[in-house]
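Chemist: When you get a sec, could you give me coordinates for this:
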Amino acid sequence: MAETSPGRVAPEQRETWTHNTGFILAAIGSAVGLGNIWRFPGVAYESGGGAFLIPYLVALLTAGIPILFLDYAIGHRYRGAAPLAYRRMRKGMEPLGWFQIMLSFVISVYYAAVIAWSLSYFVFAFDLRWGEDTAGFFVGEYLQVGDPEVSTTIVSAVAIPLVLVWLAVLVILALGVANGVQKVNMVFIPLLAVAFAGLVVRALTLDGAMDGLDAFFTPDWGALTDLSVWIAAYSQIFFSLSIAFGIMVTYASYQRRKANMTSSGLVVAFANSSFELLAGIGVFATLGFLAFQQNVAIDELEGLTGPILSFVTFPAVISQMPGGNIFGIVFFASLVMAGFTSLISILLGVAATVQEKFGLSRRAAAISVSAVCAVISIGLFSTTSGLLALDTVDQFANNVGIVLSAILMTVLVVWVVRKGELLRSHLNAVSTFPLGRWWLALLGIVSPVFLLVMLGQKLVSLIQDGYEGLPAWYIGVFGWGTIAFVSVMAVVLAALPWKGRDEPDFRPWPALEEEHRS
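Modeler: Below is the predicted model:
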């Protein structure tokens, strides 16, 4: 039951997390995903090794945590998924909320496919079905990758687990925040922590593990003078925390009115970074074993990041280690859990937005969103062109779409509608860790500047060099077309009339003097 007080309207008895631990575990589940396992270790290794931890920590403190707090403040104060929350802040801000939700929609349809791959490999690990040629198995026998085209040939080995993923998503979303999302995270996150810790311990006992850790942690101090290393650090923090595309706005909107928001945010941020460091240790200890087996140096290995690391390099390692079956089963189970909790968080924002905008019941919103996403996901990413389409859409959605979203969010909130001081006061009113004006400086100056540099560098690279040698028409359809689709849909959906409870008389709580002045 939502709290009420004189002078404000209760926000429709909004569902809430039953306790703060549930919210924290769900937020950690959202932040800890596949990118923590397969992206961070490779980025750190290529960006100065142990020296990379310095720009990584700076990026966490100056951009990651401040923007995470901004997401929390918007969702918690305005009690809605991104479009409704931004609309309540200022009516003209609704398109930004839809831009973020459409990014979540796009990401969900291909992210589910990677979870399906992990589910398949969980089964394959029992008998090491990938054989000795793990690369050939992954792109050939399993995914059946073809030329860059729009294929309609469905690969049943991908489609079947993908259907199972979407059925599970439907059930959890229909159960709601407390009975669905929270309960899944209460089980999966502790289980993931235990399972992955066990993998790391096992990896550390392998021959060559220490050589792998030496390669991972040996600092290249000269890298600290390279701007691209700092951009890589901000990029990693930014993408791993699930910020700026509506997820944490939605999660915070279900938090209880008197919840301690900033302390929870610190727990989530540092838990996410701790898991990334743990993943780096586990991955490079394992790669050290592979290098030892092949009698080569770590830098001579291929596939140190991304899907190739998980579905080509790791299966090769698993096949060579004693007890590889068990290691493989636990590793791919961990990928499934990490990916699934992130997928649920992405889709909760989409389902909540549909429910709020169109006046649907929770179950109807869950069914409609899951059905639409499943059809697109299966029709596009379980085909023989699925891998190429997934890689291209992911590149543009993350490196262009989300970065642009964060720039718009920070600039509009701080400089255009000038709600930064109000949101700072809100967080300070409900939290034990107070935010000073330094928070506004980081949000309004430091974060946008670094994000603009990141975006500019990426746009120049994509325009001049293309992407992965793919044909221009293919990049236009799946790359630039993704950004165009998200942008157009954001405007169109914001223009539609609200059929749900827009609550024009909604009054945020607590009442703050800055609200009246603005």
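Chemist: C-alpha from now on. contacts and neighbour counts both.
Modeler: Will do.
Chemist: if I look at residue 360, how far off is residue 352?
Modeler: Counting by Cα to Cα, to the nearest Å, the gap from residue 360 to residue 352 is 9 Å.
Chemist: one more to line up against the first:
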Amino acid sequence: MSRTTAAEAVPAREQWTGQIGFILAALGSAVGLGNIWRFPGVAYENGGGAFLIPYLVALLTAGIPILFLDYAIGHRFRGSAPLAFRRIAGKLGEGVGWFQVMICVFIAIYYTAVLAWASSYFVFSWDLRWGDDPAGFFTGDYLQVAAAPITFDFVPSVLIPLVIMWIVALVVLGAGVVKGVQRANVVFIPLLVIGFLILVIRALFLPGAIDGLTAFFTPDFAALADPSVWIAAYSQIFFSLSVAFGIMVTYASYRRRRVNLTAPGLVVAFGNSSFELLAGIGVFSTLGFFAHQQGIGVGELEGLTGVALSFMTFPAIVSQMPGGEWFGALFFGALVLAGLTSLISILEVVIAAVRDKFGLTRAQVVYGLGGVLAVVSILLFATTSGLTALDTIDNWANNIGIVASAIAVSIVILWVRRAGPELAGHLSVLSTFKVGRIWLALVSVVAPVVLVYMLVSKIVELLTDGYSGYPTAYLGIAGWGSVLLMIVGAVVLTATRWRHDPELFEPWPATATLTTKGARR
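Modeler: From the prediction side, this is the model:
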């Protein structure tokens, strides 16, 4: 791309006020719905207590190394994903950055719908409105799920909270990085931790809680011989830490020049995993109570992960608990807080990228583009076919989009651009925890090999078996069509002219002065 005639550099970035603000914001992004409704079930189905072994291996060999990679790129090249990747690897890199932005666009428009459901159920908890048939209430009375995969019949009970969630998210983002994003996380993350701790402590004293914990932690070491268990561990770590789709690149770009990068990264990584373990204890203590009430084993229960766990199984449990109204309010309140902080980070990726590219103000992007995304979200997910669309797009965005993005980053940044030593030097010069050859091997060889295996196996599975019994034509439109739109959007946005010249930039510390001691280890 030729330089703009204005020959103006991209304006200086907003900055977090300090280390704590960044850590809480990064934790707010990492700790999301998946920590609560995905990890416990995945662990239970993949070896129970034995799953913690591949989980820890995945954290150390892929999660933390890729998290450091995102930090290094964002902090050294001071930009959103497209800007930072453009500065490190030209147009090809910018294309990867815009692909990550497009992933965030698709995730944001459906993620908000789940927040709408959780906020509704927070209200429903006080009168146990789902009655004796929580599953029927969720798909019938509440979502009014239609048999047709595509409808345009709006559901008022979803529409209203969906609009409210969009307003809350956009108001927070409109206030800026410090007064909005940081301040929200400083308030929401402590509230989330305190509320969830209360929930877990209450769950531990329920009849049958020990049975649930026994089921959760009992190790099945034979499962470790199954490659799918290891892939499940890498998948959980990868999706949970918010890596490879622009969030940590963007957040790191708001850090001050002279700042420790790796030590806070370790805090975020282990803090996120600690919350997942806490969620597993709370969820399975509660499931143990539910099984005890029905006189069956925990393994005989259905709906142990995802939407079914949160909006079908948990309401049924709450209805049988003494003081269930409070327990339900705590659970769904935790879902709202965890989801809202993650949604804010996802939208910030989009906002930062558009601001960098087109030189717009934060208010213009937040309320202009954000308003458009809100309308699209309402049209797709406030309808009787919203659950089907959400389930499909979520599967393709995460299992195809994000994994492909991570592979592309490794190829473009580490193999083609060969920027690994420079990024390792940047991390080591500024941080107390140094990185070197082992880190380079993990991010450029080990992680990509695992990710390629994950991507290929998932593509083969989707092409062979389809998904959730949905019509093939629908999956082609909503699933593969979503990925195609991400690619097309990335290509078009890469070809668009920059308002300010992204090349007018000098990374600090200067490349020539970076120590290579870390990279030589």
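Chemist: Give me the more crowded residue out of residue 360 and residue 352 of the first structure.
Modeler: Using other Cα atoms under 10 Å as the criterion, residue 360 of the first structure and residue 352 rank with residue 352 on top: 24 against 18.
Chemist: my read is that one is in a helix, agree?
Modeler: Yes - assignment of residue 352 of the first structure by DSSP: H, G, I helix; E, B strand; the rest coil places it within a helix.
Chemist: neighbours around the spatially closest residue to it that is not a sequence neighbour, how many?
Modeler: Of all residues beyond its chain neighbours, the one nearest residue 352 of the first structure is residue 81 (6.1 Å), with distances taken as Cα to Cα, 6 or more residues apart in numbering. Neighbour count for residue 81 of the first structure, taken as other Cα under 10 Å: 33.
Chemist: gap between residue 81 of the first structure and residue 435 of the first structure?
Modeler: 24 Å.
Chemist: from what I can see residue 145 of the first structure touches residue 382, true?
Modeler: No - contact criterion Cα atoms under 8 Å: residue 145 of the first structure and residue 382 do not qualify, at 10.4 Å.
Chemist: Ends of stretch 290-306 of the first structure, what's the gap?
Modeler: 17 Å.
Chemist: Buried residues in it, which are they?
Modeler: Neighbour-count burial for stretch 290-306 of the first structure flags 290, 291, 292, 298, 303, 304, 305, 306 (criterion: 16 or more other Cα atoms under 10 Å).
Chemist: and the first one, what does it touch?
Modeler: Contacts of residue 290 of the first structure were listed using Cα atoms under 8 Å, 6 or more residues apart in numbering, and they are 208, 317.
Chemist: which secondary structure element contains it?
Modeler: helix 261-294 (DSSP states H and E).
Chemist: The helix or strand that that helix is followed by vs the second structure, average distance?
Modeler: Later in the chain than helix 261-294 of the first structure, the nearest helix or strand by DSSP H and E is helix 306-308. Aligned to the second structure and superposed, helix 306-308 of the first structure gives a mean residue distance of 0.5 Å (mean Cα distance after the TM-score superposition for the first structure).
Chemist: give me the stretch of the second structure that helix 306-308 of the first structure matches.
Modeler: On the second structure, the counterpart of helix 306-308 of the first structure by TM-score structural alignment is residues 306-308.
Chemist: Give me the residues contacting that stretch.
Modeler: So stretch 306-308 of the second structure is contacted by 34, 37, 38, 135 (Cα under 8 Å, 6+ apart).
Chemist: 6 Å - rerun?
Modeler: Residues from elsewhere that reach stretch 306-308 of the second structure (Cα atoms under 6 Å, 6 or more residues apart in numbering): 37, 38.
Chemist: for stretch 18-27 of the second structure, same thing?
Modeler: For stretch 18-27 of the second structure, using Cα under 6 Å, 6+ apart, the contacting residues are 182, 185, 268.
Chemist: Kindly supply the ChimeraX command isolating those of these that are buried.
Modeler: Of those, the buried ones can be selected in ChimeraX as follows, counting by 16+ other Cα under 10 Å:
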select :182,185,268
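Chemist: From the contacts of stretch 18-27 of the second structure, pick the one nearest residue 342 of the second structure.
Modeler: Comparing the contacts of stretch 18-27 of the second structure against residue 342 of the second structure with Cα to Cα places residue 185 closest, at 9.8 Å.
Chemist: I'd like to know how many residues surround the residue nearest to the closest one when sequence neighbours are not counted.
Modeler: Nearest residue to residue 185 of the second structure, sequence neighbours excluded (Cα to Cα, 6+ apart): residue 25, at 5.5 Å. Look at residue 25 of the second structure: counted by other Cα under 10 Å, it has 29 neighbours.
Chemist: once aligned to the first structure, how far is the host helix or strand of residue 25 of the second structure on average?
Modeler: According to DSSP H and E, residue 25 of the second structure maps onto helix 19-30. Here the mean offset of helix 19-30 of the second structure against the first structure after fitting is 0.3 Å, by mean Cα distance after the TM-score superposition for the first structure.
Chemist: Which residue ranges of the stretch 301-450 of the second structure form helices?
Modeler: In the stretch 301-450 of the second structure, the helices defined using DSSP state H, counting those that start in this stretch lie at 306-308, 314-320, 324-358, 362-364, 370-381, 386-396, 403-409, 420-430, 437-441, 447-465.
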